[in-house]
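1. My questions concern the predicted model and sequence given below.
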Amino acid sequence: MTKLLPYSIFISTFYYLLSATSILAHGGEVPEETEAVAMTTLEDSIRSTSIKVVIIASIIILAFIVLTVLLKHFGEGLKKFLFAGVVIPTIAATLYMVGSTLYLNFTSSSGGPVHWHADLEIWDCGNKLDFVDPQGISNKVGTSTFHEHNDGRIHIEGVVKEKDEASLGKFFKFVGGSLSTDGFEVPTNNGQITRHNNDTCQNGDMGTLQVFVYQTRNDVFNQQKLNDPASYVLTPEGNVPPGDCIIVEFGKEREKTDKLCNFYKLKVKTGEIKPASEFEQPTDLNLNESGTQEEDLNHGN
């Protein structure tokens, strides 16, 4: 029996290390509550279940290790039983985590974990809105895969199971809001801000929900107005630009917006990108007050 003890400890240690690796493969962190989550993804569910499996298996393994020490003078048959009590939960939990990771990677539209970004600005009758401040260690609003850090940036970090999970409408749901052709709901520090088409702005203008997206190809960007903003799928890019700049604007209806995300402004100033036409040349290249240092975003989260 005492000869089995080192093997039991080795197996349990190996199992803990493998568990940590598998959890990282599911997104890099233990799930925790994030602010304003209205819906979750399959990856979040599997990650949460994996943690429960690890905890249950760990309790069983530790219990059998304790029994191995306490019952070390018993016969060979009991030794085999106790050893199996360590090995079986280790194998079962490992198979679940490895299998679920492989399933997600092979069946996902993204083909595995991704790290995409898009910049987002929301304007309500000329006033810029910010999502509710994130709380806790996670420092995020949304899910582990789809979230924002109150930095004006959409973060997609993990496995995208279905393509439409990366849509603008789904992102608003992930952070506890909503977006449609009729209006939006935005969770802020001042509560939920809701606007519908034909609501009146403070200046008397009849408001309309409009969404504009800037896309960059070969260092040239253009602007388009979205007919169905909720179904728009973000461009799969890690940096912005070439990742999207999305302007959600409630106000007087127009064909083009004069708003532009900070990182697009920076790249225009440095000459790294240019508009497709003079008509799309931004007139205001001053950074918004909520702008963040470029290195923090494009080389950080």
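-> The structure has been received and is ready for your questions.

2. switch to C-alpha atoms for all contacts and neighbour counts from now on
-> OK.

3. close enough to count as contact, Ile246 and Asp119?
-> Yes: look at Ile246 against Asp119 with C-alpha atoms under 8 Å: they come within range, at 6.0 Å.

4. Show me which positions of the helix or strand hosting Lys52 end up buried.
-> According to DSSP states H and E, Lys52 maps onto helix 42-70. Judged by neighbour count (16 or more other C-alpha atoms under 10 Å), helix 42-70 contains these buried residues: 43-44, 46-48, 50-51, 53-54, 57-58, 60-62, 64-65, 68.

5. for that helix, packing partners?
-> Judged by 3 or more C-alpha pairs under 8 Å, 6 or more residues apart in numbering; DSSP states H and E, the packing partners of helix 42-70 are helix 4-25, helix 76-107.

6. What are the contacting residues of the shortest one?
-> Helix 4-25 is contacted by residues 29-30, 47, 50-51, 54, 58, 61, 65, 68-69, 79, 83, 86-87, 90, 94, 97-98, 101 when judged by C-alpha atoms under 8 Å, 6 or more residues apart in numbering.

7. Would you quantify the distance from Ser45 to Leu104?
-> According to C-alpha to C-alpha, to the nearest Å, Ser45 stands 11 Å off from Leu104.

8. coming back round to it: quick one, the helix holding Lys52 and helix 76-107 angle?
-> Orientation check (axes from the mean of the first three to the mean of the last three C-alpha atoms, to 10 degrees): helix 42-70 against helix 76-107 gives 170 degrees.

9. Now do Lys79: how many residues are near it, please.
-> Per other C-alpha atoms under 10 Å, the neighbour tally for Lys79 reads 21.

10. For Phe184, which three-state class applies?
-> Assigned by DSSP: H, G, I helix; E, B strand; the rest coil, the conformation of Phe184 is strand.

11. For it, list the residues it contacts.
-> Phe184 neighbours (C-alpha under 8 Å, 6+ apart): Gly177, Ser178, Ile193, Thr194, Arg195, His196, Leu209.

12. Below is structure B, check it against A:
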Amino acid sequence: MLLVTGITGHTGRYFLQELINHKYEGPIRCIVRETSDTTLLDNSGLIIEKVIGDLDDRNFIDRVMDGVETVMHIYNIYHSPTIVQAAIEKEVKRVILVHTTGIYSEFKYASEGYKKIENKIKELKNDPNYSTNITILRPSMIYGDLCDRNMSRFIKMVDKLKVMPVISGGKSLIQPVNARDLGKAFYTVLMSPKETNGKAYDLSGERPIRMIDAFKIISKELNKKTVFISVPLSLGVLMARVLKTLTLGKIDYIERVQRMGEDRNYSHDNATNDFSYNPMTFEKGIQIEVQEYLGKYKN
């Protein structure tokens, strides 16, 4: 039995599509919300058991672990320690956790929580009863559809603004990863236990790219003539703090602005070496997303 969390989410849907494409034969138990769109699940042709529940409920997690051999935990890194604890107690053979390269951020409040989670998992692995193999996958900035929280916002900004401010000239490096590539990677890792058990992988895009170059590619795909002006990081952070104050904390972009000033490029060589991870170029991936945007808002 394969247990999956987050299968109806952004990257989860692409993992499901890989299961469908490869005609996965085993039973799959999927944790979903009452409000989840399960159309793709229902029409998948796979052996699917849908379970409605709350991952904050430890008793629920214990129940859904019964009979499970492998867990693919895609939804929310903050539930990982509980998932692992339950898996160990239920003698689940294998757990694959989807975490984040945010753990490497130079900003303490951006990475500290993620580090605590992974340290907690290391502690659990020291349990004398531990027999569960754990693999950690850390995607970088995820994009690919208008439902992503990264490039979709930049596409809208470039489309709406003739003059666009860019933090520190957009010199910082990013390495966005397309959700389609993550779906393929999740499936490949699932089917490659010998090569990936007990390891951690950074899953980034094909190559690093400067933020300003990413914006220029988006502008070109939108057929826009955007003027980009450099804004000092300190001014950007000040504006974010003012916005947070004016909205009584409801809009808090401080961390996002600060992270736009740091390089976020990560090697995926280990993933390539161990399971032939080969992500698409940013140019190809952003073209797909821009075309979706144009189809939705311009037709």
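-> Nice, I can see it. None of the values given here were measured: they were computed from a predicted structure.

13. Could I get the TM-score for this pair?
-> Comparison of the two superposed chains (TM-score structural alignment, normalised by the length of structure 2) gives a TM-score of 0.24, and 122 aligned residues with a C-alpha RMSD of 6.3 Å.

14. circling back to that earlier point, ok, and the most crowded of the contacts of Phe184 of structure 1?
-> Tallying neighbours with other C-alpha under 10 Å puts Leu209 at the head of these, with 24 neighbours.

15. in which helix or strand would I find the closest residue to that residue other than its chain neighbours?
-> In space, Leu209 of structure 1 comes closest to Phe250 once its chain neighbours are excluded; the distance is 4.6 Å by C-alpha to C-alpha, 6 or more residues apart in numbering. Per DSSP H and E, Phe250 of structure 1 falls inside strand 245-251.

16. packing partners for the helix or strand following that strand?
-> Heading C-terminal from strand 245-251 of structure 1, the first helix or strand you meet, by DSSP H and E, is helix 262-269. Counting contacts by 3+ C-alpha pairs under 8 Å, 6+ apart, helix 262-269 of structure 1 is packed against no other helix or strand.

17. got the angle for helix 262-269 of structure 1 vs strand 245-251?
-> Using the same axes, to 10 degrees: helix 262-269 of structure 1 against strand 245-251 is 120 degrees.

18. quick one: buried residues of helix 262-269 of structure 1?
-> For helix 262-269 of structure 1, burial by neighbour count (16+ other C-alpha under 10 Å) applies to Asn262, Phe263, Tyr264, Lys265, Leu266, Val268.

19. now swap in stretch 7-21 of structure 1 and tell me
-> Residues Ser8, Ile11, Ser12, Tyr15, Leu18, Ser19, Ala20 are the ones in stretch 7-21 of structure 1 that count as buried (16+ other C-alpha under 10 Å).

20. Repeat that for stretch 285-297 of structure 2.
-> For stretch 285-297 of structure 2, a neighbour-count test (16+ other C-alpha under 10 Å) marks Gly285, Ile286, Gln287, Glu289, Val290, Tyr293 as buried.

21. Reformat those as TSV; add distance to Thr245 of structure 2.
-> Below are these laid out as TSV (distance: C-alpha to C-alpha, whole Å):
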residue	distance to Thr245 of structure 2
Gly285	36
Ile286	34
Gln287	36
Glu289	33
Val290	33
Tyr293	32
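
22. Out of those residues, which sit inside strands?
-> The strands, defined by DSSP state E, take in nothing from those.

23. And those, which is closest to Ser234 of structure 2?
-> In terms of C-alpha to C-alpha, no member of the buried residues of stretch 285-297 of structure 2 lies closer to Ser234 of structure 2 than Ile286, at 29.1 Å.

24. Could you measure from that closest one over to Leu243 of structure 2?
-> Distance of Ile286 of structure 2 to Leu243 of structure 2, given as C-alpha to C-alpha: 29 Å.

25. So which residues of the stretch 51-200 of structure 2 form helices?
-> Per DSSP state H, counting those that start in this stretch, the stretch 51-200 of structure 2 carries helices over the ranges 58-64, 80-89, 108-125, 151-160, 179-190, 193-196.

26. Tabulate these in TSV, adding columns for distance to His10 of structure 2 and mean neighbour count.
-> Formatted as TSV, these follow (distance: least, C-alpha to C-alpha, whole Å; neighbours: other C-alpha atoms under 10 Å):
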stretch	distance to His10 of structure 2	mean neighbour count
helix 58-64	22	14
helix 80-89	18	21
helix 108-125	20	15
helix 151-160	13	17
helix 179-190	7	22
helix 193-196	23	14
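
27. Ala214 of structure 2 is nearest to which of these?
-> Nearest to Ala214 of structure 2, of all the helices of the stretch 51-200 of structure 2, is helix 151-160, at 9.3 Å by C-alpha to C-alpha.

28. What is the closest one packed up against?
-> For helix 151-160 of structure 2, the elements it packs on are helix 211-221, judged by 3+ C-alpha pairs under 8 Å, 6+ apart.

29. Tell me the buried residues in the helix it packs on?
-> Residues Met211, Ile212, Ala214, Phe215, Lys216, Ile218, Ser219, Glu221 are the ones in helix 211-221 of structure 2 that count as buried (16+ other C-alpha under 10 Å).
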